[in-house]
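Q: my questions concern the predicted model and sequence given below.
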Amino acid sequence: MKTKETVCALGCDIGNGYGFVSYLTDVKQDPMAMLPAQYELSAGMPTAAYITPPEGSPIEVFSSEKGSAEKLIARKPENGMYAVKTRLRERYVTMKNMKQPVSVGSVYAAIARDLLILANEELANRSLPELYDIVLTFPASFSDDLELLNYMTQSIEKLKINGHSVKVVGRLPEPAAVAIDYLYYMQNVAPESIRLKEDHFTVLVYDLGHGTFDVALVTANDREEAYQVIAKDGIPDVGGKDFDEILYQEICRLLKDKFDYVPANARDRESLRREAVRVKHELTDNHESYISPLIGNDRIEEIVITRSRFEELIQYKLVQTLELTQQMMNMYAGKRKIDAVVLSGGASRMPVVKQMLEKIADGIPVMLYRPSEAVSFGAARYAKGIWKEIRAGEKSGKKQPSSLSVSRNPVQKNKLDGRRSETGNDYRSSNRQLEQFTEYRYGIFQEVQGNLKGIVNFVLNQGVKLPAATEKFCLRSPSSRLQIKVYRSVGKQCKVNQALPDDCVSIRWFQFDVPENQECNVLFTVEEDYNITVQCTLPDGSTLYRSTADVIDSVQKQEENA
């Protein structure tokens, strides 16, 4: 006999500048920040990493004894790595004084490790049990890159902390997490005077972080229903680090023009970069900031940077974010009323961001909301929407091998029982906190007589609630190997039923061992974590499963063994 219980997991936001982790015990209240007070990490844990030469190990981020790795980086800047998520696609980077290239996934995992160590220290402070399951958040612009998402997940799941394995039980886009936290807070937790009274409420989330920009449209339809992600998008290379670099270049220009000074080495350059970060933060609350760097023989000179000059310098970057925001607003103009624009992410604190958004919002309220905590808080609440099956004889709350139940969209005719893939990955149910939908059309490749390129037949539409399963279709292979090639449309507004493979995005080729010249029933599912699961039922009734997560894990292992 099986029963269900919700998953206990931490909400984990591994940011490019700061990381935050939280835990929800009472669904009627806010999640709790899991960063011990004695470390004074109200803005989050700094995520700059120091990679120790020459072996590249240990990777230091934060510890109770040493504090932030930024102190080490100040002494040896060439061994530091900032904004790690912006470098994940590189996989490996060459760094000075290292014997071999450094795995970016290992650096990303080290940040997660230190966040979880802090979280479990705080759990102990609160007399709560240890917890190593997490809901992971990611930039919206990563949604289309399955290999990248699974690389992030699998890098973290290699961790062992205090003898415990780390498990990513769910993942969701960062702006969607912000919306979950904001909407729930405003509907249920906020003071009565500002609490939302209407059931239907749509927010546009503008999330400008340290390394990436995200925008999403999320709707609350009814207090008893899950929130719905209507649209999401992002820019993977615009954020606070760009503003830091722009300020650094301006400081260097002023020092050169006024004092003919150029930083002579990496340590001096790092010192000026830190000044640039300080100036950026200071200009959030002040109209000017002063810099007094050490120049020459202990001579200190002063330069000033005004907020207006800073805003002038970064305007072209901010315009990119506004154009994407305006595009989303225009797309849904007349279709869906936007009730509020919610700012999140550290870089959204800059006054110019709100000012520029108010110009295009056409009277819609624009408000800054928990720029440090909202992503993590939303992820912690999302965790409460994940079901876990408990088999007879298991104790609730005790970690046991289990699979997450699968609940399909009612409009889909095929329902699958809870199951595990050959590599043991769990298949997740539809989340009770947040509903997401297919953004593309998905199809399979089929050979066409007289057409060497073949054709992609789309079998799953846009706008279907995740997890979304296709109808069953029959395939026959002339050999003992059946290859199923899954594609998706390039654009999000695809209207055709067929397309040439060159006009589609190839996701994966899945291979099954099957009887020759016999029909097999096949369907595939787009899961909530964006993985693709393919189910192949053989003539004898047995069923095989393949997943993009399995394939990517296999490829990653081959890379590591090479």
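A: All right, it came through fine.
Q: CA atoms for contacts and neighbours, from now on please.
A: Noted.
Q: ok, longest helix in the protein?
A: Ranked by residue count and defined by DSSP state H, the top helix of the chain is helix 307-331.
Q: so what secondary structure elements neighbour it?
A: Packing partners of helix 307-331 (3 or more C-alpha pairs under 8 Å, 6 or more residues apart in numbering; DSSP states H and E): strand 213-220, strand 227-235, helix 240-259, helix 351-361.
Q: what lies in contact with the last one?
A: Right, the one you point to is helix 351-361. Residues from elsewhere that reach helix 351-361, judged by C-alpha atoms under 8 Å, 6 or more residues apart in numbering: 284, 311, 318, 322, 326, 341, 343, 348, 364, 365, 366, 367.
Q: another one to put next to it:
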Amino acid sequence: MRIGIDFGTSFSEAASVDEEFGGTVVFKRKNDYAVPSVFYYGRKRGVRTGKEAEKRSYGEEAEQVVRAIKLNLLDRRGGVASRVIDGRSFSSVQIAAAILKEVADLVISVSPQDGFDGRIDGVVLSVPAKFTDMEKEIIRQAACLPAEAGGPGLNVIGLIKEPVAAALNYFRNTLDNDTRVLVYDLGGGTCDIAVVTADGSKGAKFDVLTSEMERCGGRDWDDCLERYLIEECEREYGPIPLTPMDRSYIRNAAEEVKWELSDRDVATAMFILSDKKSYEIDVTRAKFEELTHDLLERTMAAVDRVIAHVDGGAVQRIVCVGGSSNMPQVKAALQKRFPSLPVVVERPEYAVVSGAAYYAQHCDPNARDNSFLRDRAPLSYGIRAFERADSDKRIISNLIRKGAVLPASEIRTYAMHSDSALVTIRVYETDEDVAASEIYNSLNDNAVLEVTFDFGVEVPAGTKFKVMMTLNTDGLLELEAWDDAGHTAQGKVKISGDGFEF
């Protein structure tokens, strides 16, 4: 069977389409919502993931627990992040792989109950709308990491943007063709927006017109509420020295209050700290919405950016997905901005994974073009070059522009700036739809790909060579360079690193 996996900031889940009945089955154990995206390591117990790891978030081993790895895949320089847990180093690939293995093991164990054979033949992974090439590759490689290296050993046949997956799920359930929808996906760590149309007249059944992402999500709402609870505790009870365990208890209370305020006007946070005292703080929905107003406005700004780039017809409805879209303030803000449009909260917790499963049934990993889903480049991709032959000013010469239909490919001729046998081709991602971008500084513009081209012998300045850049249907980057003498160089984003054993 083919499955879709939504590797989420807070929870991860998998689903497949029942080919006999056509419905989508979300795999879960009895009474479970999904697999918590939580990782734990201890010298005595080894690696634990999911619920077993989450249990240790509220005890003495809280500092050995990793949450929200999806938001921390990269280090400060744009490479693969790593962290030391109880004396052992783990890369973000390894941590993500362990969580995905928990999801895959769940599918294998429970799918026979739903009429499947328990064998996973291919996987489509959902990713945030504007994840970088490196972030997407980390998740892809984590899913592919073999079992002997601590991973699930899955065959990844495709990637799909999270709001696009939700749109596919909406269209599939409503059969509402020739409709243009805006998907607002507020998850645990990101808010992803996309405008998708169901229109087969232009060569693809579904067309992604534009997409955006704001790096804030439900966890940021939790942060605001956690800070408020601490402030209120200290205002009412005086200064409180908080241990890491205390903070985990307050955090858990904040998360519970957030969900309770979706259905009521007042909720009470209750927790016992290491001083053995019991604390109770009442929070009104109005206060919660006041605390998080700026976060909501950041997501609305992303909506405005998407709407500004949509040409050729208006959006006809808004679909809200992602667990955090259950907060009443989300629907209210969208209705205020778009009073004439229906705003639908469509199975927010399952929309993305169901859409990924639907796409998995139609995804052809060997096809160059995608007649089922036409997507666009979320960013611009270019190489570092000198502005002119007589200039020392460096620019990013964008070969693939933001918004280009995927797969996109461009060939361009460049010339050596100085005498050398080697030239290093550095590829950058930028959020600008322009022919050339400025290089601001080395920290903000880390190269996502570097390829060294060897002429074989030293050649003079002005010697020409060609560069072909390709962004495939999954939004992953490949580069090739060659000259008239037959020298070639190729490259794509790769991640090195060893696995680990349980």
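A: Thanks, I have it. Here the structure is a predicted model, which means the values were calculated and not measured.
Q: TM-score for this pair?
A: Scored against TM-score structural alignment, normalised by the length of the second structure, the superposed chains reach a TM-score of 0.84; 484 aligned residues with a C-alpha RMSD of 3.5 Å.
Q: single out the most deeply packed of the helices and strands packed on helix 307-331 of the first structure.
A: strand 213-220 (a mean of 27; mean count of other C-alpha atoms under 10 Å).
Q: quick one: it aligns where in the second structure?
A: Residues 191-198 of the second structure are matched to strand 213-220 of the first structure when aligned by TM-score structural alignment.
Q: how far apart are that stretch and its match in the first structure?
A: Superposed on the first structure, stretch 191-198 of the second structure shows a mean distance of 1.3 Å to its aligned residues (mean C-alpha distance after the TM-score superposition for the first structure).
Q: tell me which two in the contacts of helix 351-361 of the first structure are the farthest apart.
A: Largest separation among these by C-alpha to C-alpha: 284 and 326, giving 24.3 Å.
Q: helix, strand, or coil at the equivalent of residue 71 of the first structure over in the second structure?
A: Matched by TM-score structural alignment, residue 71 of the first structure corresponds to residue 55 in the second structure. Secondary structure for residue 55 of the second structure, judged by DSSP: H, G, I helix; E, B strand; the rest coil, is helix.
Q: what separation do you get for residue 55 of the second structure and residue 253 of the second structure?
A: Per C-alpha to C-alpha, to the nearest Å, residue 55 of the second structure is found 15 Å from residue 253 of the second structure.
Q: the two: who's more crowded?
A: The neighbour count for residue 55 of the second structure versus residue 253, taken as other C-alpha atoms under 10 Å, is higher for residue 253 (21 against 16).
Q: and that one, what's its match in the first structure?
A: Correspondence of residue 253 of the second structure to the first structure, assessed by TM-score structural alignment: residue 275.
Q: is it true that that match touches residue 289?
A: No. Contact status for residue 275 of the first structure versus residue 289: not in contact, 10.2 Å apart, counting by C-alpha atoms under 8 Å.
Q: run through the helices of the stretch 51-200 of the second structure in chain order.
A: Here the stretch 51-200 of the second structure has its helices, by DSSP state H, counting those that start in this stretch, at 51-54, 92-110, 133-144, 162-174.
Q: could those helices go into a markdown table alongside distance to residue 45 of the second structure?
A: Shown next, in a markdown table, are the helices of the stretch 51-200 of the second structure (distance: least, C-alpha to C-alpha, whole Å):
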| stretch | distance to residue 45 of the second structure |
| --- | --- |
| helix 51-54 | 11 |
| helix 92-110 | 15 |
| helix 133-144 | 22 |
| helix 162-174 | 34 |
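Q: mind putting the ones you listed into CSV with mean neighbour count and distance to residue 283 of the second structure?
A: Below are the helices of the stretch 51-200 of the second structure laid out as CSV (neighbours: other C-alpha atoms under 10 Å; distance: least, C-alpha to C-alpha, whole Å):
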stretch, mean neighbour count, distance to residue 283 of the second structure
helix 51-54, 18, 25
helix 92-110, 24, 34
helix 133-144, 23, 37
helix 162-174, 24, 31
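Q: map residue 70 of the second structure onto the first structure.
A: Aligned partner of residue 70 of the second structure by TM-score structural alignment: residue 85.
Q: pretty sure that match is touching residue 108, no?
A: Yes. Counting by C-alpha under 8 Å, residue 108 is a contact partner of residue 85 of the first structure at 7.4 Å.
Q: re the thing from before, out of the helices and strands packed on helix 307-331 of the first structure, flag the one nearest residue 492 of the first structure.
A: Per C-alpha to C-alpha, nearest to residue 492 of the first structure of those: strand 227-235, 10.1 Å.
Q: any chance you could list what contacts stretch 488-499 of the first structure?
A: 439-443, 455-459, 462, 503-507.
Q: farthest-separated two in these?
A: The distance between the two most remote of the contacts of stretch 488-499 of the first structure (C-alpha to C-alpha) is 20.9 Å, for 439 and 455.
Q: show me what contacts residue 193 of the second structure?
A: Residue 193 of the second structure touches 129, 163, 182, 183, 184, 185, 211, 212, 213, 302, 303, 306, counting by C-alpha under 8 Å, 6+ apart.
Q: adding distance to residue 371 of the second structure, write the residues you listed out as TSV.
A: Converted to TSV, those look like this (distance: C-alpha to C-alpha, whole Å):
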residue	distance to residue 371 of the second structure
129	20
163	19
182	21
183	21
184	25
185	25
211	19
212	23
213	25
302	28
303	27
306	24
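Q: re earlier: what's the closest of the helices and strands packed on helix 307-331 of the first structure to residue 3 of the first structure?
A: strand 227-235 (25.0 Å).
Q: quick check: angle from the closest one to helix 174-184?
A: 140 degrees (axes from the mean of the first three to the mean of the last three C-alpha atoms, to 10 degrees).
Q: strand 227-235 of the first structure packs against which elements?
A: Using 3+ C-alpha pairs under 8 Å, 6+ apart, strand 227-235 of the first structure sits against helix 174-184, strand 213-220, helix 307-331, strand 434-435.
Q: now do the SS call for the residue nearest to residue 27 of the first structure when sequence neighbours are not counted.
A: Excluding the flanking residues, the one nearest residue 27 of the first structure by C-alpha to C-alpha, 6 or more residues apart in numbering is residue 381, at 7.5 Å. Using three-state DSSP, the structure places residue 381 of the first structure in helix.
Q: which position in the second structure aligns with residue 381 of the first structure?
A: Per TM-score structural alignment, residue 381 of the first structure is aligned with residue 358.
Q: need the contact list for that match.
A: Residue 358 of the second structure is in contact with 4, 16, 17, 24, 168, 169, counting by C-alpha under 8 Å, 6+ apart.
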